[in-house]
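Q: Provided below for reference: sequence and predicted model.
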Amino acid sequence: MAEEIAVVGAGIGGLALALGLARAGRRLRVYEQAPELREIGAGVSLSPNAVKGLRYLGVGERLEAMADEPPTQVTRHYANGKVLVNFRRHNTREQLGAPYLQAHRADLHDLLRERLAALQPDALVLDKELTAVSDDPAGAYVLDFVDGSQAAADLLVGADGLKSTVRREVFSEPAPEFSGFVAWRGLVTRDELGDEQSRPGSMVFVAPGRMFVRYPVRHGRLQNFVAFSQVDEGWSAEGWSQTGDIDAVREVFSDFHDDARVVLRAFSGGRCHKWGLFSRPPLPRWVKGRAAVLGDAAHPMLPWLGQGAAMAIEDAVILCRSLIEFEGADEALRRYENARRERVTVIHRESLHGGERLMQQDPDELARRPVVTEETLGLSHYDPATEPL
């Protein structure tokens, strides 16, 4: 007997979809290639549109209690520290119907996983690396895993990220290309940084071809940092992340203002990861037969608008609603694709423009231009729980 639904990938998008379907009583399996789910990533920004989606999934209240709600996002000149833009978010909740949150990615991931396990303890299957997808005579999908096992599914969803096997096997689409940018990510404790530097709000330091971002998570107990830089060499690592060298980061950002460098100086003993940033235009189609893709598998985008996680959550909620609200998988998948394509295309384009704006040759130009954020672009008004399908 084929599984009704198979979700490949237990990242934020895959778990969000699985949780939504489990809440509606649908049986499913989530196949994840990692042998165990360990603490992953660092900080994640969740704009109001993402928070509304998480509320639909029943985890919004818990997330809001554990996340930080930054009052401001201050963009500063990399060298002299001059404030170029001071964007206030103190009334975001009232204006947009949900707060702008910043959280530890592992906290969100764990919350989704725990809620799914409470509903369907056997839904998540670890250590299942997908290698191939084929059709059986009855019309189901046959999934082949690297350990030699197989599974079958009537409906297949690829939430397996940048190097999606579902995208390759079902849609015959190539992987994203390296953008020429890398990002170093890490966390610094309040004890390491000191109370004076562990203040609320986000700070973004911009320079030509470089950017340094810092903000608190876990109610200020940790300071998340992301250091972006354009590089001349390509990306040769087998995966899309590798262990980072904090001394190399300090060297690349040695000419930045001390409010940026103090975070790098304070870093000690934690894990610094170096990520290659990859992108490609959204797929020409997200649905083929009874298979669909979501999140980075469908539309990997650069992080300059901070909408990557939000788009995966929106995709998951819209796909979940489509499968619940419409009879027949074919109609549900058609509704999902139609509801998402235009919005994601716009946000993908604006994400590209965001990098051009932030890391232009003259950082002072930012102060002379209109402020551009998710809110000013109108992206945060969107509610995936009520969007017409």
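A: Yep, it's here.

Q: make it CA atoms for all contacts and neighbour counts henceforth
A: Will do.

Q: show me what counts as buried in stretch 144-157.
A: Neighbour-count burial for stretch 144-157, counted by 16 or more other C-alpha atoms under 10 Å, picks out 144-145, 151-157.

Q: oh, I was asking about stretch 38-51
A: Buried positions in stretch 38-51, judged by neighbour count with 16+ other C-alpha under 10 Å: 41-51.

Q: so who does the residue lying closest to residue 201 once chain neighbours are set aside touch?
A: With sequence-adjacent residues excluded and distances taken as C-alpha to C-alpha, 6 or more residues apart in numbering, residue 201 is closest to residue 70, at 4.4 Å. With contact set as C-alpha atoms under 8 Å, 6 or more residues apart in numbering, residue 70 has these partners: 89-90, 100-102, 200-202.

Q: any idea which of the residues you listed is closest to residue 345?
A: The shortest distance between residue 345 and any of the contacts of residue 70, using C-alpha to C-alpha, involves residue 100 and amounts to 22.3 Å.

Q: what about the closest one, how many neighbours?
A: 25 (other C-alpha atoms under 10 Å).

Q: quick check: closest non-adjacent residue to it.
A: Counting by C-alpha to C-alpha, 6+ apart, residue 100 lies nearest to residue 47, which is 4.6 Å off, once chain neighbours are set aside.

Q: do residue 233 as well
A: Excluding the flanking residues, the one nearest residue 233 by C-alpha to C-alpha, 6+ apart is residue 180, at 7.7 Å.

Q: gap between the two ends of stretch 83-102?
A: Distance across stretch 83-102, first residue to last, is 21 Å (C-alpha to C-alpha, to the nearest Å).

Q: burial check on the residue nearest to residue 88 when sequence neighbours are not counted, number of neighbours?
A: Counting by C-alpha to C-alpha, 6+ apart, the nearest residue to residue 88 once its immediate chain neighbours are dropped is residue 72, at 4.4 Å. For residue 72, the count of nearby residues is 16 (other C-alpha under 10 Å).

Q: let's bring in a second model and compare:
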Amino acid sequence: MSQTRSHRTANSLEVAISGGSMGGLFAGIALERAGHDVTIYERSTGELRSRGAGIVAQQHVRRFLERHDIVVPEEITTASSERRFLARDGDVRASRPDSMVFTSWDAVYRRLRDAFPDDRYRMGAEVVDVAPETATATIAGGSERVADLVVAAEGGQSSTRRRLFPEVEPKVADYVAWRGVVPESDLATDTVEAFDDRFVFYQGSNLLILAYLIPGADGGTEPGERRLNWVWYDTLADRDRTAIFTDASDTERAFTVPPGRLRDPVRRRQLERAANVLPPVFETVAAETEAPFVQAIYDLAVPEMTVERACLLGDAAFVARPHTAAGTAKAAGDGAELANALEENDSPDAALSSWDETRTEYGSRLVARGKRMGDERLHLATRPS
């Protein structure tokens, strides 16, 4: 769909958004279409790449894409009609009807990026400081942008959040998410059939693995064009976290070792564990994955999302565990509700206050729910902070 420049009004605000990934684009599009003068600053110099691969396409995300005339959701989603639980030997332990819709990070990102005006998306421009009292964003190199509102949509490692709330620290769990995607065409027919039209799970002792089909790398959703996305939540008991999060260049990473950067001994050990603890079909999928990766699981929550004329959005404010399948939906909701609040309130300050109250409450509840799902349902735990 073509980019649309909205008509400016007397109440239009100048908005500077730090971060041009999903959260920044959701906010940018919602505010732009509502008539505000929006510029996105993205520190990367090239197209962003997904490290998350698969996404549960919650209704809020699909509604956002449709209402803003970005894409018909069915064009970039796959679906399942059954939730299936396997036993260790691979037999079906239980199943039930359950309609789910899935997509991929890259499919959604590309459509959002295409929908936002190119001349308002500044690549290679990193916001290095924010002055909330004057809504001033300082760009690397020394230039400043004075706006009416600064939105920090910088992800879970937001530098703006660290400056505004230096006391807020991530609380890391004692388990991690091993992840990967495999082109459907690389898998045997019987393996594909095990996941076709199904959301498949296996829960063992201190572990949970799940998988579902998502659009292919080029966005294809027809049989043969798709990819299988899998996530394996696994304990760190008797494992060396530092060793796992040291990448192939011997660089220790805090939260993610991206695709292609796992050290060979780490990958071999996890494949050996797969052979010992997973049902055969999941062992096969893990072994067929060319570039698996690992992510830390952590909780993060700010006490409020606004400080004067600056606000935090998406993962910059709250990081909920992926069990909630709501991270993308929350980012979309934050952006849409910010635009709504500015339209419905008499002043920007009243709008930010109203938005802050409702979205902070929602984010706090989401983080708490994710923690319960990990600690109670999966019988996994959080390290003392």
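A: Perfect, thanks for sending it. Note that the structure is a prediction, hence the values are computed from the model and not measured.

Q: what's the TM-score here?
A: Comparing the two superposed chains by TM-score structural alignment, normalised by the length of structure 2, the resulting TM-score equals 0.81, with 339 aligned residues with a C-alpha RMSD of 2.3 Å.

Q: and the buried residues of stretch 144-157 of structure 1, which of them are in strands?
A: With strands defined by DSSP state E, the entries of the buried residues of stretch 144-157 of structure 1 inside them are 144-145, 151-157.

Q: now the residues you listed in CSV, with distance to residue 240 of structure 1?
A: Listed next are those as CSV, based on distance: C-alpha to C-alpha, whole Å:
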residue, distance to residue 240 of structure 1
144, 23
145, 21
151, 27
152, 29
153, 29
154, 31
155, 28
156, 24
157, 22
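
Q: counterpart of residue 305 of structure 1 in structure 2?
A: Under the alignment (TM-score structural alignment), residue 305 of structure 1 pairs with residue 324 of structure 2.

Q: any idea how far that match is from residue 199 of structure 2?
A: When residue 324 of structure 2 is compared with residue 199 of structure 2 (using C-alpha to C-alpha), they lie 15 Å apart.

Q: neighbour count: the two, which is higher?
A: In this comparison of residue 324 of structure 2 against residue 199, neighbours counted by other C-alpha under 10 Å, the higher total goes to residue 199 at 24 against 15.

Q: trace the more buried one over to structure 1, please.
A: Aligning on TM-score structural alignment places residue 199 of structure 2 opposite residue 202 in structure 1.

Q: spatially central residue for structure 1, please.
A: A centroid search over structure 1 (C-alpha atoms, centre = their mean) returns residue 309, at 2.6 Å, as the residue closest to the centre.

Q: could you check how far that residue is from residue 250 of structure 1?
A: The span separating residue 309 of structure 1 from residue 250 of structure 1 equals 28 Å under the rule C-alpha to C-alpha.

Q: one more: residue 354 of structure 1?
A: Residue 354 of structure 1 sits 25 Å away from residue 250 of structure 1, taking C-alpha to C-alpha as the criterion.

Q: helices of the stretch 151-300 of structure 1, start to end?
A: Chain-ordered helices for the stretch 151-300 of structure 1, with DSSP state H, counting those that start in this stretch as the definition, fall at 165-171, 190-193, 246-252, 258-266.

Q: residue range for the last one in structure 2?
A: Just to be clear, that refers to helix 258-266 of structure 1. With TM-score structural alignment as the criterion, helix 258-266 of structure 1 aligns to 280-288.

Q: swap in the second one?
A: Helix 190-193 of structure 1 lines up with residues 184-187 of structure 2 when matched by TM-score structural alignment.

Q: distance between the matching stretch and the chain's centre?
A: Its chain's average C-alpha position is 25 Å from that of stretch 184-187 of structure 2, according to C-alpha atoms, centre = their mean, to the nearest Å.

Q: and that stretch, what's buried?
A: Judged by neighbour count (16+ other C-alpha under 10 Å), stretch 184-187 of structure 2 contains these buried residues: 184, 187.

Q: for stretch 90-98 of structure 2, same thing?
A: For stretch 90-98 of structure 2, a neighbour-count test (16+ other C-alpha under 10 Å) marks nothing as buried.

Q: sec struct for the aligned residue in structure 1 for residue 373 of structure 2, please.
A: For residue 373 of structure 2, the aligned residue in structure 1 is residue 354 (criterion: TM-score structural alignment). Under DSSP: H, G, I helix; E, B strand; the rest coil, the three-state class of residue 354 of structure 1 is helix.

Q: give me the neighbour count for residue 354 of structure 1.
A: For residue 354 of structure 1, the tally of surrounding residues (other C-alpha under 10 Å) stands at 18.

Q: need the contact list for residue 234 of structure 2.
A: With contacts defined as C-alpha under 8 Å, 6+ apart, residue 234 of structure 2 is in contact with 175-178, 206-208.

Q: ok, and the most crowded of these?
A: Looking at the contacts of residue 234 of structure 2 with neighbours defined as other C-alpha under 10 Å, the largest count falls to residue 175 at 25 neighbours.

Q: what's the match for that one in structure 1?
A: Alignment of residue 175 of structure 2 against structure 1 is given by TM-score structural alignment, with residue 181 as its counterpart.

Q: surely its match meets residue 234?
A: No. Using C-alpha atoms under 8 Å, residue 181 of structure 1 makes no contact with residue 234, being 9.1 Å away.

Q: find residues that contact each of the two.
A: Among the neighbours of residue 181 of structure 1, none is also in contact with residue 234 (C-alpha under 8 Å, 6+ apart).
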